[in-house]
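Asks: Could you work out the structure for the sequence below:
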Amino acid sequence: MGKIVKVTAFLLFAALVLGACGNLGKNADKPNREDATLVHENEKEGGSLDTGNAYGFNKFDLDIDVDGKDTVEASYEMDRNLEAEYKNKLAGLDLKEDEAMVKLDEMFIDIMFTKDTSQEEAIEKLMTWFGLDTYTEFDLEVHFDDGTLLDFEDKK
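Replies: Take a look at the predicted model:
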């Protein structure tokens, strides 16, 4: 009788183990949970160059006036959704969203702003990038992921 109890216990144990591992319910084709995603703390809003998710800032706003007229306007904001705009009247460009991001990406990668960028350096890099020699008004605002704000305004 001892062997029958052991065999019965083993079969019961095996049935419980196999039953717990199976997915034979009416929702068997549906995943039980979403795949886990590893998210770094600084990737939650905008990311950083270190994580390869963004540019180190989540908001960029640039306005350059030449001879008192809007010449260049560029804006980028990464909150829950991406918003991008790029206007360059000298080049005849008025781009939005994905098309704007192509130009903005080129500029961001080439210029590489950091929270330690000085006003003179930012103006020089952007004026060179846009091929401008002079301006009447220059306004740049960059919000970095760590909360640092660059806010440069200059009028001539």
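Asks: Could you use CA atoms for every contact and neighbour count after this?
Replies: Noted.
Asks: In stretch 85-104, which residues are buried?
Replies: In terms of neighbour count (16 or more other C-alpha atoms under 10 Å), stretch 85-104 has its buried residues at Glu85, Tyr86, Lys87, Asn88, Leu95, Lys96, Ala100, Met101, Leu104.
Asks: which one among those gets closest to Lys115?
Replies: Checking the buried residues of stretch 85-104 against Lys115 by C-alpha to C-alpha gives Leu104 as the nearest, at 18.1 Å.
Asks: Here is the second sequence; please produce its structure so I can put it next to the first one:
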Amino acid sequence: MKNIVKYGAVLVFALLVLGACGFGKDPDDRNREDATVLHENEKEGGSLETGNGYGFDQFELEIEVDGHDMIEAKYKMDRNMETIYKNQLAGIDLKDDEAMVKLDEMFIDILFTKDTSKQEAIDKLLEWFGVDTYTEFDLEVYFDDGTILDVEEKH
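Replies: Sure thing, here's the model as predicted:
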């Protein structure tokens, strides 16, 4: 009999703890009492707003100036994260963690979304790198929702 009372007390305690932790509450219920911030697209993939990333998992940029490769930026999030940040105009050639610091600054400043137009992407990137003219501009951004921003321009 004592064992039944012990197990019953443990079961009641476990239910109280789970209930206090919000077990069983629907996170999508807009009327829940402990809701702070809800993001509708949180389950559809990462975005800057949901804290899961930049909203894309691959970014590749190459800019030629006067026929010479001057700018290269690469961010590829997979098993082996690959990051490159080169700006020959400023004498910068970074890889891995050092490149990620510069890429993070750029991604936060520019805030690419699936709705970013090709011209807007070109303008923002040229401004970021301080480039006035280019002979070739190649950008590919693969967003989490499957859309791709693909820009190929030659002057």
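Asks: where does the TM-score land?
Replies: Here the TM-score for the pair of chains, by TM-score structural alignment, normalised by the length of structure 2, is 0.73; 124 aligned residues with a C-alpha RMSD of 1.9 Å.
Asks: Grab the nearest non-local neighbour of Thr114 of structure 1.
Replies: Gly56 (7.6 Å; C-alpha to C-alpha, 6 or more residues apart in numbering).
Asks: picking up where we left off before, most widely separated two among the buried residues of stretch 85-104 of structure 1?
Replies: Asn88 and Met101 (13.6 Å).
Asks: Overlap of the contact sets of those two?
Replies: By C-alpha atoms under 8 Å, 6 or more residues apart in numbering, Asn88 of structure 1 and Met101 have no common neighbours.
Asks: Then Asp69 of structure 2 would be within a helix, right?
Replies: No. Counting by DSSP: H, G, I helix; E, B strand; the rest coil, Asp69 of structure 2 is not found in a helix; it is strand.
Asks: ok, it touching Leu61?
Replies: No. Look at Asp69 of structure 2 against Leu61 with C-alpha atoms under 8 Å: they stay out of range, at 10.9 Å.
Asks: three-state assignment of the residue nearest the centre of structure 2?
Replies: Compute the mean C-alpha point of structure 2, and by C-alpha atoms, centre = their mean the closest residue is Tyr54, 1.5 Å away. For Tyr54 of structure 2, the assignment made with three-state DSSP gives coil.
Asks: Check the one 4 residues further on too.
Replies: Three states are possible here, and by three-state DSSP the one that applies to Gln58 of structure 2 is strand.
Asks: hang on, it packs against Lys76?
Replies: Yes. The pair Gln58 of structure 2 and Lys76 passes the contact test of C-alpha under 8 Å, sitting 4.4 Å apart.
Asks: Which one's more surrounded, those two?
Replies: Gln58 (20 against 17; other C-alpha atoms under 10 Å).
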